[in-house]
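Colleague: Here you go, sequence then predicted model.
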Amino acid sequence: MSIDIARVRAETPGCAHVVHLNNAGSALPAQPVLDAVADHLRLEAESGGYEAEDLNADRIAAFYPAVAALIGARPDEIAYVENATRAWDLAFYAVPFAPGDRILTTTSEYASNAIAYRHAADTHGARVEVVPDGPDGLVSLDALAAELARGGVRLVSLNHVPTHNGLVNPVAEVGKLCRAAGVLFLLDACQSVGQIAVDVAEIGCDLLSATGRKFLRGPRGTGFLYARREIVPTLVPPLIDLQAARWDPAGSFALREDARRFETWERFVAGQVGLGVAARYAADLGIAAVEERVRALGAGLRARLADRPGVTVRDRGPNPCGIVTFTIDGHEATEVRDTLRAARINVSVAVPSGHGYGTATARDVVRASVHYYNTEDELDALVGALPVTA
């Protein structure tokens, strides 16, 4: 299956205004997503918020099977959450840590997650341990296997794709090791869902968090959590309301038996509708076709940058994704970003691999993240607009 680029660009209003290469930050939404959100907001304005929810109940409920189908899950394993960080937090803080429990993570961990690990260590007496990288930059599977064999591991938690690099971790292999050791596996898929194939059964993760606004092209303020059916009863969310549980007038409550025990009753309903539409839009294009094009565009941009004097590509791993990071001799990353923005080319600045537990390099990097609706001409435009090295 190939993607009709002319059609998807025509369905993406932003393509007419900017060269958008900041998809790892927030991608341009497609017109069907815009329409779905606007239609529900209009319905709320015309009929009332609660009434609109009743009138649009089918489209709201369609979110669950749409997201489940995209990642190979079951609808009852999906919870709608307001963003990926909150989804990750809800999963992580539901793990019943005890003194001495070991949390294994990676050198490329996101800072928000690293803060949560430290909080668990301070609160529960857990121990946070960083699995080293292999020579290719990926998390070392041999080192992970050795740490799991030592025992005492409560959780393995890592990112599929770090926020500051094009690296793609070998998560299916990590999942096999965790299953064999009987250890929970929490995957931060914030930067992977929507740009590369993600199948929770193949990966073998127990929990997965993702956002709507990035490569999935959904609304901001939306995200989801996958919780494997078999482990849901073992996890008590840190926050519980009348959506997550049923109140017993006698003075007790019973948690839901599905992943929606991680939800709250109040939510951005129009965003839930829009995120369901975004998931179906991606699935209809074919995630394999999306991944093929994104990887090809990423490789093309790296090749262009490598040919430019004074430019150093900073990505790691043998098969990087659509996130491309680089530095330019004599120019700070913020300066490069601002120069490109003045030319209506969107990129961002990322903190290098010291964001969480790694060893920081001396400089921040420019992050240009491609998506399938980008074109070769847009890549040429970015390279042509870069400041000249001294």
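Modeller: Thanks, I have it.

Colleague: all contacts plus neighbour counts: C-alpha atoms, from now on.
Modeller: Fine.

Colleague: Contacts only, for A30.
Modeller: 8, 11-13, 217, 278 (Cα atoms under 8 Å, 6 or more residues apart in numbering).

Colleague: try 6 Å
Modeller: 11-12 (Cα atoms under 6 Å, 6 or more residues apart in numbering).

Colleague: Next: G356.
Modeller: 109-111, 114 are the contacts of G356 under Cα under 6 Å, 6+ apart.

Colleague: Which one of these sits in the busiest neighbourhood?
Modeller: E109 (25 neighbours; other Cα atoms under 10 Å).

Colleague: The contacts of G356 into TSV, with extra columns for secondary structure and distance to D199?
Modeller: Formatted as TSV, those follow (DSSP: H, G, I helix; E, B strand; the rest coil; distance: Cα to Cα, whole Å):
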residue	secondary structure	distance to D199
E109	coil	21
Y110	coil	22
A111	helix	25
A114	helix	25
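
Colleague: I'd like the residues you listed as JSON lines, with distance to C205 appended.
Modeller: What follows is the contacts of G356, written out as JSON lines (distance: Cα to Cα, whole Å):
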{"residue": "E109", "distance to C205": "17"}
{"residue": "Y110", "distance to C205": "18"}
{"residue": "A111", "distance to C205": "21"}
{"residue": "A114", "distance to C205": "19"}
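
Colleague: Show me what whichever strand or helix holds R9 is in contact with.
Modeller: When elements are assigned from DSSP states H and E, R9 belongs to helix 5-10. Contacts with helix 5-10, where a contact means Cα under 6 Å, 6+ apart, come from Y373.

Colleague: which parts of that helix are buried?
Modeller: Of the residues in helix 5-10, 8-9 count as buried by neighbour count, 16 or more other Cα atoms under 10 Å.

Colleague: try this one next to it:
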Amino acid sequence: MITPLLTEEDIEALRNETPGTAHVIHFNNAGCSLAPTPVVNTITAYLQQEALLGGYEAEAQYEQQLNNTYNVIARLINAQPEEITLVENASNGWCIAFHGIGLQPGDEVLISEFEYVTNMIGYLYGKQHYGITLTVIPNDEQGNFSITKLKEAITDKTRLIAVTHIASATGGVLPVEAIGAIAAEHHILYLLDACQSIGQLPVDVAQIQCDFLSVTGRKYLRAPRGTGFLYVSKKSQHKITPLFLDGHAVSTINEQSYQLLPNGKRFEFYEKNRATTLGLAKAVEYALHIGMDRIWNRIQYLATHLRNQLQLIEQVTLQDGGNIQCGIITFTVNHCDSKEVKEYLALHHINVSVGLARSTLLHMNKHQLNSVVRASVHYYNTLSETDFFIKTLSAFVQERKTSQAHPHSLK
């Protein structure tokens, strides 16, 4: 079945519900997307009720909608509501899973070249404090994660495969289903960092076969900052120990013992922002209404167009690799600091970000990169925006070239 593309009328309607598009060309969706009006209205409406009724009273009034957050997230990733834990960000969710496994001296963890700085800190902490060993699965010459090397790396000491679905500073996508099949075959725990993929492309945890999936709301989901979720499969919930607990996490307690809840709420704290929780649910519903296949098709279409145009600009080098690439486009300008590029684009109301070496340390060091410019497109972006981006970047390159050739001709 062919997925219908988003039409020009669809895009216009989506942009009308995204007020920020009238002010900026937002190519920083891998950092934080522009929130749609329904999400903003959901948050502000709840805050108004809190102000009028009181915090606990507003929560009681919205109890059904708050509980429904688990249901809509489960629909998004093909999970069960009982497998969802609400967290403040992907890093929090990832740490709950990684540090809760109970890694022991000699346990081996297999990782990719694309690990984000938070994950790297966790791995290094694990080496120093748990005594684990780390094995990096190398990419091939095309930038693809090597399934062959993964199979060869597995030993009887391998306790965990922990990889990032889409890296922070390159546009490649890992073959997460193939990785999951190998993890399942060898009965190895599988932790997937999906902070850049959820909201960008379809994700089915049943097909991936991951035990844990960490997600943020602010990126491609277009949810408010300070939101996210962790998926912990039902079969793996007993395999991780919550390191911190409050009364929200237990079903019963007496003077001698307590009993954890039989679901993902055992990893939560009671106190969280109810307004942004509803905002997260609305953002998920918004994505589901559009359709993840349609979103992914649109993002790939825009990203391919932008990559093709970037390749035509002298002194610009694309830094993305892999056979499957996403809406994150990374590049460098020869002999130019990426921050300078970002600042020039910002003067023309174009938002991009800079990926520093520390953000994706293994990948950046391997390719001898200090930084990259990261332009990340979303479905509400347009071809006219990508064309203006190319025109502006070309002007920057030309101005630099002129100033270097005639250093006293420009002030």
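Modeller: Nice, thanks for sending it over. Just so we're clear, the structure is a prediction, and the values are computed from it rather than from any experiment.

Colleague: follow-up on the earlier one: from the contacts of G356 of the first structure, pick the one nearest V95 of the first structure.
Modeller: The closest of the contacts of G356 of the first structure to V95 of the first structure turns out to be A114 (Cα to Cα; 15.6 Å).

Colleague: Setting the sequence-adjacent residues aside, check what's closest to that closest one.
Modeller: G356 (5.6 Å; Cα to Cα, 6 or more residues apart in numbering).

Colleague: any idea how far the aligned partner of that neighbour in the second structure lies from N119 of the second structure?
Modeller: Here G356 of the first structure is matched to L361 in the second structure, going by TM-score structural alignment. L361 of the second structure is 11 Å from N119 of the second structure, where distance means Cα to Cα, to the nearest Å.

Colleague: just V354 of the second structure next, same as before
Modeller: 19 Å.

Colleague: Report whether E46 of the first structure is found in a helix, as I expect.
Modeller: Yes - counting by DSSP: H, G, I helix; E, B strand; the rest coil, E46 of the first structure is part of a helix.

Colleague: what's the burial count for it?
Modeller: With other Cα under 10 Å as criterion, E46 of the first structure counts 11.

Colleague: Would you mind finding the match for it in the second structure?
Modeller: Using TM-score structural alignment, E46 of the first structure lines up with L52 in the second structure.

Colleague: which residues of the stretch 301-411 of the second structure fall in strands?
Modeller: 316-318, 328-333, 350-351, 353-356, 371-376 (DSSP state E, counting those that start in this stretch).

Colleague: Have a look at how far, on average, the third one is from the first structure.
Modeller: Comparing strand 350-351 of the second structure with its match in the first structure after superposition yields a mean distance of 0.4 Å (mean Cα distance after the TM-score superposition for the first structure).

Colleague: about what we covered before: in TSV: the strands of the stretch 301-411 of the second structure, plus mean neighbour count.
Modeller: Putting those into TSV (neighbours: other Cα atoms under 10 Å) gives the following:
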stretch	mean neighbour count
strand 316-318	17
strand 328-333	24
strand 350-351	20
strand 353-356	22
strand 371-376	26
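
Colleague: Mind putting the ones you listed into CSV with distance to H186 of the second structure?
Modeller: Formatted as CSV, the strands of the stretch 301-411 of the second structure follow (distance: least, Cα to Cα, whole Å):
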stretch, distance to H186 of the second structure
strand 316-318, 37
strand 328-333, 32
strand 350-351, 44
strand 353-356, 35
strand 371-376, 36
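
Colleague: Out of those strands, which is closest to Q309 of the second structure?
Modeller: Among the strands of the stretch 301-411 of the second structure, strand 316-318 comes nearest to Q309 of the second structure, with 10.4 Å by Cα to Cα.

Colleague: Which helix in the second structure has the most residues?
Modeller: Looking across the second structure with DSSP state H, the single longest helix is helix 383-405.

Colleague: and the residue nearest the centre of the first structure, how far is that from L144 of the first structure?
Modeller: Centroid check for the first structure by Cα atoms, centre = their mean gives C190 as the closest residue, at 0.8 Å. As judged by Cα to Cα, C190 of the first structure and L144 of the first structure stand 22 Å apart.
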